[in-house]
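A.B. asks: Fold the following, please.
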Amino acid sequence: MHVPDGFINAPVSVAAGVVAAAAVAVSLRGARRELDERTAPLAGLVAAFIFAVQMLNFPVAAGTSGHLLGGALAAILVGPYTGVLCVSVVLLMQGILFADGGLTALGVNITVMGVVTVVVAHALFRGLLRILPATRRSVTVAAFTGALLSVPAAAAAFTAVYAIGGTTDVPIGKVITAMVGVHVLIGIGEAAITAATVGAVIAVRPDLVHGARGLTTRLKLRVDGALVDAPAAAAAPAAGAGSTRKVWATGLVTALVLAGFVSFYASADPDGLEKVAADKGIDEKVEEHAAANSPLADYGVKDVDDARLSGGLAGVIGVGVTVVAGTGIFWAVRRRRTEDLTATSTAPATSASAG
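C.D. replies: Below you'll find the predicted structure:
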């Protein structure tokens, strides 16, 4: 659902940019509370994983494909504030390096694909967890539902933006019907990917899943042939740093394989927004991307003639750049939190000594 340049007029694009900048600023502050020494590198990995999976367009209808948006996945794994930052990093890398998503439309894309999906998915996820049993299965079900509905919500948000600042005169009723209809189907794929990924991480390290914090499974002991809860002191200790590194390495290898190899077999059909834009005339005034001549434009390496090799290299480069940029940003946010906590803890002592 990457909005290109030319779909939205300049004033609304600027306004969306202001909204996106404000959301990122708020998220930078909120992410300080979400990130710690374990989740900071995980957040960079989540951004890289979203980048990789977004390359895997899957067919959803005749001549139409879809791909992961990632807001729900990021919000559940690393928290809503950090989730907005993850998607923003991905969109920035895609726009600058791969000419995917207009640069003047970056604010629209962050608002629609990042903020809306995260807010809707996280609200639904949290709401469901309040009424469902406190089990790992409930987390997966809530993740599936939040991801499913976040995609048509983003489609509706784009339609609202287009109704205000669209550059072509198109009946909005037809646009929203087509956009929401096809993105409900895409939402099913989004939900399946999100639930599978969250479920896989919960199975090995539930403590790393932000949305599953506080969810513990008591150790069971067999007494006289019956299973009973073990005392709290007998619960298994949390996994250590070595286990965290293993999860991180496994996730990175998975992202590299998806982007570097599996992406070659992705659907070549236009995604939901592209299809609706072509069918309804939204793309009449689309503009060439400012980075159209980038060495990595359209997810291929310039001057590499073999399509499989070109796309694979571009995917690997994209994952590498995204994980480095994301991890750097999140470690900086984490470091700022540590500095704030240190300043807060030393302030009373300083005041007391001064008195």
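A.B. asks: going forward, measure contacts and count neighbours with C-alpha atoms only.
C.D. replies: Noted.
A.B. asks: now the residue most central in space within the chain, nearest residue through space, not along the chain?
C.D. replies: With distances taken as C-alpha atoms, centre = their mean, the residue of the chain nearest its centroid is Gly70 (3.1 Å). In this structure, Gly70 finds its nearest non-sequential neighbour in Ile50, 5.8 Å apart by C-alpha to C-alpha, 6 or more residues apart in numbering.
A.B. asks: check contacts around the one you found.
C.D. replies: Residues near Ile50 by C-alpha atoms under 8 Å, 6 or more residues apart in numbering: Leu68, Leu69, Gly70, Val87, Val90.
A.B. asks: One more: Pro295?
C.D. replies: Leu97, Val301, Lys302.
A.B. asks: run the last query once more with 10 Å
C.D. replies: Counting by C-alpha atoms under 10 Å, 6 or more residues apart in numbering, Pro295 touches Leu97, Phe98, Ala99, Val301, Lys302, Asp303, Ala314.
A.B. asks: same deal with Ile172?
C.D. replies: By C-alpha under 10 Å, 6+ apart, the contact set of Ile172 is Thr159, Ala160, Tyr162, Ala163, Gly166, Ala178, Lys280.
A.B. asks: compare with the first, here's sequence two:
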Amino acid sequence: MHVPDGFINAPVSAAAGLVAAGAVAVSLRGARREQGGTSRSSAAEIGGERTAPLAGLVAAFIFAVQMLNFPVAAGTSGHLLGGALAAILVGPCTGVLCVSVVLLMQGVLFADGGLTALGVNISDMAIVTTVVAYLVFRGLVKVLPKKRRSITVASFVAALLSVPAAAVAFTLIYAIGGTTDVSIGKVATAMVGVHVLIGIGEAVITALTVGAVIAVRPDLVYGARGLTRPLKLRVGGELVDAPAAEPVAVAARSTRKVWIAGIVTSLVLAGFVSFYASANPDGLEKVARDKGIDKKEEEHANADSPLADYGVKDITDARLSGGLAGVIGVGVTVVAGSAVFWALRRRRTNDASPAAVPETEKA
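C.D. replies: All right, here's what the predicted structure looks like:
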């Protein structure tokens, strides 16, 4: 669903850019809280220490899986958007940042998604998907039994609904700032219809990934915090909640094995499996061709990039070129994402450090 240059006019693209910039700024502050930096809860502090290092990895994994277009209908394909997956694994604000990093890397290095449309893409693919998915997810978690299976089920439904929500958001943006005169009703029907099908694929990928992480390390899943039931004691023949114990700081279990497994999986998906991805146009591309909203599409400013179209320039072997581009993309994304979240953690640590007390006050 990467919107290219020329689909949306300049004023609306600029407005979307401001919305995206504001949302990223808010998410930077919120991500510190999700990683335990401003929470009063020791459980949140410990959970943050465990999930924070995974944020860059989540961004790299989303980049890799987005290369795997899967067929959804005759002549149409789809790919993961990733907002639901990121929000559930590392938190909604951190999730917005993860997807935004992916979109930035794709636009700048791979000429995927217009540079003038970057604000539109972040608003649609990072903000809308993440917010919608996490609201649905939290609502379901509150009413479902407190079990690991419930987290997986809620992840499936949240991811499924987030994709058509993004399709509706794009249609609204196009209705305001589209560059061609087309029937918005027909565009909306086509966009929602195909993206419901894509949403099924998104839901399967999200639920499988979340379920796999929960099976081995539930402490690393942001959406699974508070999953454990309170301890019950039998008093006078009745079960009552045990008194809450004083929070005890414990050392976080190492995330090294999860990191290694995640990186290896991402590299394999982007470097090898991506060669077998569907070559059909994705949902937005197909609708754009069928409904004529691509008539004023502009060539990407970075069309001559050495990595444009997910291939390495001057390497003629398609398999090698695409695989190498995918590996480079995973590497660049994990470095960029990790740098952002490392800076957040450093800022969080500095803010948490006790301020020096002036000598005059000590006296």
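A.B. asks: Now the TM-score, please.
C.D. replies: Aligned and superposed, the two chains score 0.91 in TM-score terms (TM-score structural alignment, normalised by the length of structure 1); 338 aligned residues with a C-alpha RMSD of 2.1 Å.
A.B. asks: ok so, going back, the residue nearest to the centre of structure 1 against Phe51, yeah?
C.D. replies: Yes - using C-alpha atoms under 10 Å, Gly70 of structure 1 is in contact with Phe51, at 8.7 Å.
A.B. asks: Please identify every residue contacting each of those two.
C.D. replies: Residues touching both Gly70 of structure 1 and Phe51 (C-alpha under 10 Å, 6+ apart) are Cys86, Val87, Val90.
A.B. asks: any idea which of the residues you listed is closest to Ala352 of structure 1?
C.D. replies: Using C-alpha to C-alpha, Cys86 is the member of the shared contacts of Gly70 and Phe51 of structure 1 that lies nearest Ala352 of structure 1, at 41.3 Å.
A.B. asks: Tell me the residue in structure 2 aligned with the closest one.
C.D. replies: Aligned by TM-score structural alignment, Cys86 of structure 1 pairs with Cys98 of structure 2.
A.B. asks: Please determine how far its match is located from Ala154 of structure 2.
C.D. replies: 21 Å (C-alpha to C-alpha, to the nearest Å).
A.B. asks: Give me the mean deviation of the longest helix along structure 2 from structure 1.
C.D. replies: Criterion DSSP state H: the longest helix present in structure 2 is helix 318-352. Superposing on structure 1 and averaging over aligned pairs (mean C-alpha distance after the TM-score superposition for structure 1), helix 318-352 of structure 2 comes out at 0.5 Å.
A.B. asks: Could you tell me where that helix falls in structure 1?
C.D. replies: Alignment of helix 318-352 of structure 2 against structure 1: residues 307-341, by TM-score structural alignment.
A.B. asks: Then stretch 282-295 of structure 2?
C.D. replies: For stretch 282-295 of structure 2, the aligned range in structure 1 is residues 271-284, judged by TM-score structural alignment.
A.B. asks: Mind listing what's buried along that stretch?
C.D. replies: Residues Asp271, Gly272, Leu273, Glu274, Lys275, Val276, Ala277, Lys280, Ile282, Asp283 are the ones in stretch 271-284 of structure 1 that count as buried (16 or more other C-alpha atoms under 10 Å).
A.B. asks: could I get those residues as CSV with distance to Val170 of structure 1 and secondary structure?
C.D. replies: Converted to CSV, the buried residues of stretch 271-284 of structure 1 look like this (distance: C-alpha to C-alpha, whole Å; DSSP: H, G, I helix; E, B strand; the rest coil):
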residue, distance to Val170 of structure 1, secondary structure
Asp271, 19, strand
Gly272, 17, helix
Leu273, 14, helix
Glu274, 15, helix
Lys275, 15, helix
Val276, 11, helix
Ala277, 10, helix
Lys280, 7, helix
Ile282, 7, helix
Asp283, 11, helix
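A.B. asks: ok, so of the residues you listed, who is nearest Pro133 of structure 1?
C.D. replies: The closest of the buried residues of stretch 271-284 of structure 1 to Pro133 of structure 1 turns out to be Gly272 (C-alpha to C-alpha; 35.4 Å).
A.B. asks: Please tell me I have it right and the closest one contacts Phe158.
C.D. replies: No - between Gly272 of structure 1 and Phe158 there is no contact under C-alpha under 10 Å: 12.0 Å.
A.B. asks: okay, and the common contacts of those two?
C.D. replies: Common contacts of Gly272 of structure 1 and Phe158 (C-alpha under 10 Å, 6+ apart): Met1, Met179, Val180.
A.B. asks: what do we get in structure 2 for the second one?
C.D. replies: Spelled out, it's Met179 of structure 1. Aligned counterpart of Met179 of structure 1 in structure 2: Met191 (TM-score structural alignment).
A.B. asks: what's the answer for Val151 of structure 1, then?
C.D. replies: That one, Val151 of structure 1, aligns with Val163 by TM-score structural alignment.
A.B. asks: One more: Glu190 of structure 1?
C.D. replies: Glu190 of structure 1 maps onto Glu202 in structure 2, by TM-score structural alignment.
A.B. asks: Same question for Asp169 of structure 1.
C.D. replies: Under the alignment (TM-score structural alignment), Asp169 of structure 1 pairs with Asp181 in structure 2.
A.B. asks: how many other residues sit next to its match?
C.D. replies: By the criterion of other C-alpha atoms under 10 Å, Asp181 of structure 2 has 10 neighbours.
A.B. asks: what does Arg218 of structure 1 give?
C.D. replies: With other C-alpha under 10 Å as criterion, Arg218 of structure 1 counts 14.
A.B. asks: Can you verify my assumption that it contacts Ala232?
C.D. replies: Yes - using C-alpha under 10 Å, Arg218 of structure 1 is in contact with Ala232, at 7.5 Å.
A.B. asks: For Ala290 of structure 1, state which of the shared contacts of Gly70 and Phe51 of structure 1 is nearest.
C.D. replies: Val90 (17.7 Å).
A.B. asks: post-alignment, the helix or strand harbouring the closest one versus structure 2, mean distance?
C.D. replies: Element membership for Val90 of structure 1 (DSSP states H and E) is helix 80-97. For helix 80-97 of structure 1, the mean deviation from structure 2 after alignment is 0.2 Å (mean C-alpha distance after the TM-score superposition for structure 1).
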